[in-house]
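1. just a sequence and a predicted model for now, questions to come.
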Amino acid sequence: MEKNKLLRMDNVSIVVESLDDAISFFTEIGLKLEGRATIEGEWAGRVTGLGSQHVDIAMMATPDGHSRLELSQFLSPPIISDHRNAPVNSLGYLRVMFTVEDIDELVSRLIKHGAQLVGEVVRYENSYKLCYIRAKDGLLIGLAEQLSNS
């Protein structure tokens, strides 16, 4: 019997407080809005185990088209837990990391959108500049800039 093969990772889902604010934030990073939709109905509740639900979603794609974020704003049922301000050593999915061209310039723009630098922008050997930022709604995002070998 042949083993089932993994084909690809489709997306990572992030539950947000404001879909419009999250779209604006991730657009500033460089993702592109692919589409928006409302998910509701009996079938959706059977997938999530939440029963009756009403969720507005937006699909955001990276410029290379290989990675996607599904942003979800639950209208019902109400959100029952909030992990956005958990420290970076908390269990579970915590952050998404993006590679960017100019980390300092992007951090400057994101701060104007209400984001805060978590620690500082650091250099890892001669390979990367790295940092964590928190969006104004508390989402933790990692940024990396690959340094040239010259």
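-> Here it is on my side, so go on.
2. contacts, neighbours, all on C-alpha from now
-> OK.
3. how about the helices in the protein?
-> For the chain, the helices defined by DSSP state H occupy 19-29, 42-48, 103-112.
4. of these, which stretch is the most buried?
-> Ranked by mean neighbour count, the helices of the chain are led by helix 19-29 with a mean of 17 (mean count of other C-alpha atoms under 10 Å).
5. ok, second structure coming up, stack it against the first:
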Amino acid sequence: MHHVGMTVTDLAAAVAFFEALGMELEGKAHMEGEFVDGVIGLDGSRSEIAMLRTPDDRYRVEFSEFQTPDAVDGSSHAPINALGLRHVAFVVDDLDDTLARIKPLGGEVVRNVETYQDMLKTCYVRGPEGMLIELCEYFS
């Protein structure tokens, strides 16, 4: 896998949230033109994108903020049992510290932080624009 792509209406907020999760900004770019339209299937598109990578450089998340055409609601606050891509999961070193860093950026635990058999502490978090993020801390 190279990356997961998400469309947002506030690129800066999405970047700040994922940087607080420990991801690193790889770069930003303006996207438009025939090549882009041909790939994504939208005529006259213009967008700003940001690519973030995990600290180990293995995985990436790409955010797109469209100027044209306008973004459409994709049920960003759908529950976990809705069809389609629902969440992205990250392993973190310290779940409590991570939650403290993302709370000021709008990160809210969906229900509980749970521990499974002294192996794993995990929770779902809603981030910017309703993104559903799973955070996992494994115990050694």
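-> In hand now; what should we look at? Because the structure is predicted, anything quoted here is derived from the model rather than measured.
6. kindly provide the TM-score of these chains.
-> Laid over one another, the chains give 0.96 as their TM-score (TM-score structural alignment, normalised by the length of the second structure), with 140 aligned residues with a C-alpha RMSD of 1.0 Å.
7. out of the helices of the first structure, which is closest to residue 36 of the first structure?
-> Residue 36 of the first structure sits nearest to helix 19-29 of all the helices of the first structure, at 9.7 Å, using C-alpha to C-alpha.
8. what range in the second structure does that closest one sit on?
-> Helix 19-29 of the first structure corresponds to residues 11-21 of the second structure when matched by TM-score structural alignment.
9. neighbours of the residue mapped onto residue 143 of the first structure from the second structure, how many?
-> Using TM-score structural alignment as the criterion, residue 143 of the first structure maps onto residue 135 of the second structure. Residues near residue 135 of the second structure, counting by other C-alpha atoms under 10 Å, number 23.
10. OK, contacts around residue 135 of the second structure?
-> 89, 90, 91, 92, 95, 122, 123, 124, 125 (C-alpha atoms under 8 Å, 6 or more residues apart in numbering).
11. and the helices of the first structure: which comes nearest residue 74 of the first structure?
-> Comparing the helices of the first structure under C-alpha to C-alpha, the one sitting nearest is helix 19-29, at 9.5 Å.
12. distance from that closest one to the second structure after superposition?
-> Compared with the second structure after fitting, helix 19-29 of the first structure has a mean deviation of 0.6 Å; criterion: mean C-alpha distance after the TM-score superposition for the first structure.
13. coming back round to it: so which of the helices of the first structure comes closest to residue 78 of the first structure?
-> That would be, of those and by C-alpha to C-alpha, helix 42-48, which comes in at 13.8 Å.
14. quick one: the closest one aligns where in the second structure?
-> Taking TM-score structural alignment, helix 42-48 of the first structure hits residues 34-40 over in the second structure.
15. same question for stretch 63-78 of the first structure.
-> Against the second structure, stretch 63-78 of the first structure falls on residues 55-70 (TM-score structural alignment).
16. what about the closest residue to residue 10 of the second structure other than its chain neighbours, neighbour count?
-> Residue nearest to residue 10 of the second structure in three dimensions, not counting chain neighbours: residue 65, with 6.8 Å by C-alpha to C-alpha, 6 or more residues apart in numbering. Using other C-alpha under 10 Å, residue 65 of the second structure has 22 other residues around it.
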